[in-house]
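Visitor: sequence first, predicted model second:
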Amino acid sequence: MANQTSDLKPVLVWLRRDLRLADNPALHTAVESGKPLILLYIKETNAARETGGASGVWLHHSLTALSKDIELKGGCLVLRSGEAAEILDDIIEQTGADEIHWNRRYEGWARDVDAAIKTDLKNRGIKVESHKANLLIEPWEVETKTGGFYKVFTPFWRAAKSVFTVDEPLSAPEEIKPFAGDLDSDDLADWGLLPTDPDWGSKMMALHSPGEAGAADRLASFLDGPVEDYAEQRDRPDDENGTSRLSPHLAFGEISPRQIWTATKNNYYVSDKFLTEIGWREFSYTLLFYNPQLASENYKSDFDKFEWASDEAKVEAWRHGQTGYPFVDAGMRELWQTGWQHNRVRMVCASFLIKHLLTDWRVGEAWYWDTLLEADPASNAASWQWVAGSGADASPYFRIFNPFSQGEKFDKNGDYVRKYLPELKNLPNKYLNQPWTAPAEVLAKAGVKLGETYPKPVVDHKAARERALAAYKESRA
């Protein structure tokens, strides 16, 4: 194989969080070469952080879908597990490949891996190209007047929109010319991404369609009406069509922000709020790029002296939707059951853990990393730090979401709470978000026994709020 003539040497495409054929610059450039292709996905064993449980389930199904899509184009997807540098070397030695393409990633550890591999391969005469594929604008392309990066979202997004131009998305290749030689490929099932005992993944996936086609269908459905009411409906968790639910597809690169932008821009006046959410994702990646430890260290170092008062029993109650605050509990059960959580509810649940329970934001970030299907390395960390007050452009420390008034405001009919907390389904709306205030006869008629069928509040709202404000003020003194 290695003695093939130069013009037949294969081109290697290393796929990562870009599991799509359309608008994939690395793949597109490789196809344009006219050479045989090797499409490779590596489960990197030296990654700084293991894939979370829920996102592993999504990854399994996304790779399955991608493999089928590649086969329909005439190619095949090679799967390998190990350290990327060693695997790439092995394939290059086995096939004689002298060209490799990948799309850029932005986590600190990943950038270090990519830089080392690129330097080594180039020194050995192998062509290496990295491409912009998963952001509208690179983190270094938007600078303040003093040459730094923006630390507040609104001026960042204003500046970004004035700088970037969004080209038309690239079409999927009509054909993928495969490398003719034999290459070993792992059996995806052997990666153990799917839970078996119990099999909670199957139930979760019944609500989602991983893969490029699923992403396209999700976007089309959203643009076919719901986007027009997005600004008003996006805060209502009881409206299943109020948000796009594209986040897992974006996180795994089954759809690009450029595809979303292009499909949505003609609807600008009714979807500007939606495109701003794409902007927050871009901002989060800028923060991650310049702060590689965003998921493990306070962005604002003065938070390092904050004294947390974690109570593991109460944290466990939060994790499993047993806090006694229905809107919070419904959100945590939605996350556990579906691997997804409504954005308004995310803020309320995060605020409750950090401020009502005075628990380090990293505890929550780690739980969401494991239970969210998307588990985006930038958005997850940036959003948790935003709620905590320790991040860039953070929510003010004195902003503490009221866990029952939020439910009363955004789940007015109680449909969301009743869906995930069926034990409260017979409670009147008046008491649904504060069942501890219901008269005994109302609770009895609804079949609710506080402390038995549904927990009593793990903390008193007023007392918890005052404790949090005092702790935050003390840390700022």
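Guide: Arrived safely.
Visitor: going forward, measure contacts between C-alpha atoms and count neighbours the same way
Guide: Fine.
Visitor: can you pull out the strands in the protein?
Guide: Applying DSSP state E to the chain gives strands spanning 11-15, 37-44, 77-82, 99-103, 127-131.
Visitor: the last one packs against which elements?
Guide: Using 3 or more Cα pairs under 8 Å, 6 or more residues apart in numbering; DSSP states H and E as the contact criterion, the neighbours of strand 127-131 among helices and strands are helix 25-32, strand 99-103, helix 108-123.
Visitor: which of these has the highest mean neighbour count?
Guide: Ranked by mean neighbour count under mean count of other Cα atoms under 10 Å, the helices and strands packed on strand 127-131 are led by strand 99-103, which reaches a mean of 22.
Visitor: who are the neighbours in contact with Trp261?
Guide: With contacts defined as Cα atoms under 8 Å, 6 or more residues apart in numbering, Trp261 is in contact with Val166, Leu275.
Visitor: what's the neighbour count on Leu19?
Guide: By other Cα atoms under 10 Å, 25 other residues sit near Leu19.
Visitor: likewise for the one 3 residues further on?
Guide: When neighbours are defined as other Cα under 10 Å, Ala22 has 19 of them.
Visitor: tell me the most buried of the strands of the chain?
Guide: Among those, ranked by average contacts under mean count of other Cα under 10 Å, first place goes to strand 11-15 (a mean of 24).
Visitor: now tell me what touches that one from outside.
Guide: Against strand 11-15 from outside (Cα under 8 Å, 6+ apart): 26-27, 30, 35-42, 97-103.
Visitor: ok, back up a step: TSV please, covering the helices and strands packed on strand 127-131 and showing distance to Arg236.
Guide: Formatted as TSV, the helices and strands packed on strand 127-131 follow (distance: least, Cα to Cα, whole Å):
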stretch	distance to Arg236
helix 25-32	37
strand 99-103	36
helix 108-123	35
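Visitor: which of these sits closest to Arg17?
Guide: If you check each of the helices and strands packed on strand 127-131 against Arg17 by Cα to Cα, strand 99-103 wins as the nearest, at 8.4 Å.
Visitor: packing partners of the closest one?
Guide: strand 11-15, helix 25-32, strand 127-131.
Visitor: which one of the ones you listed lies nearest to Pro377?
Guide: Using Cα to Cα, the nearest of these to Pro377 is strand 11-15, at 17.1 Å.
Visitor: next, the one to line up against it:
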Amino acid sequence: MTSLLWLRQDLRLADQPAYVAAAHDGPVIAIYVLDDHRPGDWAIGGAQRWWLHHSLEALGKALAVKGIALILRRGDAVAEILKVARDVGAKRVHAIRHFEPWWRRAEDELGDKIELCLHDGNHLGPPDAVLTGAGGRFRMFTPFWRALHRQMPPAAPMRAPAQAEGHGGKPAGDALTDWKLLPTKPDWAAAFGKDWMPGEAGARRTLDNFLAEVGDYEKARNLPSVEGSSRLSPHLHFGEISPATVWHRIGNAGSSGEAFLRELGWRDFAANLIDQFPDYGRRNVRDSFDALPWRTGKAADRDFAAWTQGRTGYPIVDAGMRQLWTTGWMHNRVRMIAASFLVKHLLIDWRRGERWFWDTLVDADYGNNSVKVAGTGVDSNMFVRIMAPLTQSEKFDAAGYIREWVPELAGLDDADIHDPWGRGCAPHGYAEPLIGHRQGRERALTAYRDMKS
């Protein structure tokens, strides 16, 4: 029996349960639909489109070796899948379950029209199966992680079938180049290829590289100049490698390995939250924050533009925003600092920053992006916890990182580079601080008190 393999953020063959099940059924046709309508505001951003082009290109070649066609369609995912199923006589669709609200609705709709077999495989475990002792859902990470950890390790990764049967015919599909996913005028992604190798082979290489360094992860992950992160996040987002594969490769690395596995658990926690609160990425779950007086108008717009361009006058924030624009990625510690600066020092609505990150991050993820530093969700982050960028920069030894991404400061020594304006040595042309730390902190706390009154 011919089956369709519906691909979304699961672009791999190894440990791909939907692919294994479809191959067991008989002939397989794989289909990816670029659906920009169902996600609405969450249609994938520019940086993700660059990644998607290269990931689909790699996957198409891997499937071709198996004799399986990858059909590309653009439009409504449900409608296009049903068209292909009708054309080839397929009665069953296999797919990995997703938790984004638009995909949950699409799964429900498709399941009403054709047999849809959903498989778990993009998380360590089904996030909706991690429950409290009373059978409820978790809203805080630490107890969620404890409960998830008790269910670990995940099942051993599945091998890709040694043999798979393709369908004799090939329904019409789009050429990948017709989608124009790659930027051209200008090619703002020109440097992405120096940092990234999208696709399953790239994911394996990145994991292999990280395994050589994971022993230092617990400390190095917070040091931007060392960049002790795994850099697996875009590969995990696009499903080019499974979390179970990562777990089983890293699980024996001692305390640093455990620290990384905890971070891997955040993906499951984020999926757990958006499953409970589908609008988590666009609204304040804590309703009281609807009354917070965010800054608007021309001055706020100028500050927002300066933030996106890395011209805030705070070196670590500027370094992070410039790294983001150049590479499509930002060190995780710096992400928190940059996001906190926008929301609290500049008092600009977190949703504006989220939209910028959505368009510029290669690993932009609805669940992970929605776990906010703003303190407007159900997680334990508090709005009144205001990161001090200058102190954070010095504490986490970001001097080398700043020199790399803010070259106009490269001549400053370690004692001055974190706060050149405060030390009286800012070079000509470097942006003045948009606001002083103490002034920004007090403005944020005043806004918070006004909201609570």
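Guide: That came through fine. This structure is a prediction, so every number in the text was calculated from the model and none was measured.
Visitor: residues in contact with Thr359 of structure 1?
Guide: Trp308, Ala309, Ser310, Asp311, Val315, Leu353.
Visitor: out of those, who's the most crowded?
Guide: Leu353 (23 neighbours).
Visitor: what does it align to in structure 2?
Guide: Using TM-score structural alignment as the criterion, Leu353 of structure 1 maps onto Leu342 of structure 2.
Visitor: list the contacts of the counterpart of Thr45 of structure 1 in structure 2.
Guide: Under the alignment (TM-score structural alignment), Thr45 of structure 1 maps onto Asp36 of structure 2. Residues in contact with Asp36 of structure 2 (Cα under 8 Å, 6+ apart) are Ala43, Ile44, Gly75, Asp76.
Visitor: just Lys43 of structure 1 next, same as before
Guide: Leu79, Arg80, Ser81, Gly82.
Visitor: Phe289 of structure 1: which of those is nearest?
Guide: Gly82 (24.7 Å).
Visitor: could you double-check that that closest one sits in contact with Tyr41?
Guide: No - using Cα atoms under 8 Å, Gly82 of structure 1 is not in contact with Tyr41; the gap is 10.7 Å.
Visitor: if we can go back for a sec, pull out the buried members of the contacts of Asp36 of structure 2.
Guide: Buried members of the contacts of Asp36 of structure 2, scored by 16 or more other Cα atoms under 10 Å, are Ala43, Ile44.
Visitor: show me which of the contacts of Asp36 of structure 2 is closest to Trp356 of structure 2.
Guide: Of these, the one sitting nearest to Trp356 of structure 2 (Cα to Cα) turns out to be Ile44, at 12.0 Å.
Visitor: the closest one touches Asp359, doesn't it?
Guide: Yes - assessed by Cα under 8 Å, Ile44 of structure 2 is found in contact with Asp359 at 7.4 Å.
Visitor: so for structure 1, the centremost residue is which one?
Guide: In structure 1, the C-alpha nearest the mean C-alpha coordinate belongs to Asp376, at 2.9 Å (Cα atoms, centre = their mean).
Visitor: residues touching it, list them.
Guide: Ala251, Trp369.
Visitor: what about 7 Å?
Guide: Ala251 (Cα atoms under 7 Å, 6 or more residues apart in numbering).
Visitor: residue in structure 2 paired with it?
Guide: Using TM-score structural alignment, Asp376 of structure 1 sits opposite Asp365 in structure 2.
Visitor: ditto for Ser185 of structure 1
Guide: Checking TM-score structural alignment: Ser185 of structure 1 goes with Gly173.
Visitor: repeat for Leu421 of structure 1
Guide: Looks like Leu421 of structure 1 aligns to Val406 there (TM-score structural alignment).
Visitor: from Met330 of structure 2, how far off is the nearest residue to that match once chain neighbours are set aside?
Guide: Distance criterion Cα to Cα, 6 or more residues apart in numbering; nearest residue to Val406 of structure 2, sequence neighbours excluded, is Ala319 at 5.6 Å. For Ala319 of structure 2, the distance to Met330 of structure 2 (Cα to Cα, to the nearest Å) stands at 9 Å.
Visitor: ok, now Asn122 of structure 2?
Guide: In terms of Cα to Cα, Asn122 of structure 2 sits 23 Å off from Met330 of structure 2.
Visitor: one more: His428 of structure 2?
Guide: Taken as Cα to Cα, the span from His428 of structure 2 to Met330 of structure 2 is 26 Å.
Visitor: Pro224 of structure 2 now?
Guide: 9 Å.
Visitor: so where do the helices sit in the stretch 201-350 of structure 1?
Guide: Taking DSSP state H, counting those that start in this stretch as the criterion, the stretch 201-350 of structure 1 contains helices spanning 212-223, 230-233, 247-251, 257-264, 268-290, 312-319, 326-338, 343-351.
Visitor: list of residues touching the second one?
Guide: Meaning helix 230-233 of structure 1. Residues contacting helix 230-233 of structure 1 (Cα under 7 Å, 6+ apart): Gly242, Thr243, Ser271, Lys273, Phe274.
Visitor: need the counterpart of the last one in structure 2.
Guide: To tie it back to what came earlier, the one meant is Phe274 of structure 1. So Phe274 of structure 1 corresponds to Phe260, using TM-score structural alignment.
Visitor: so how far is Ile250 of structure 2 from its match?
Guide: Phe260 of structure 2 is 8 Å from Ile250 of structure 2, by Cα to Cα.
Visitor: make JSON lines out of the contacts of Asp36 of structure 2 and add distance to Glu57 of structure 2.
Guide: Output for those, formatted as JSON lines (distance: Cα to Cα, whole Å):
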{"residue": "Ala43", "distance to Glu57 of structure 2": "20"}
{"residue": "Ile44", "distance to Glu57 of structure 2": "17"}
{"residue": "Gly75", "distance to Glu57 of structure 2": "19"}
{"residue": "Asp76", "distance to Glu57 of structure 2": "21"}
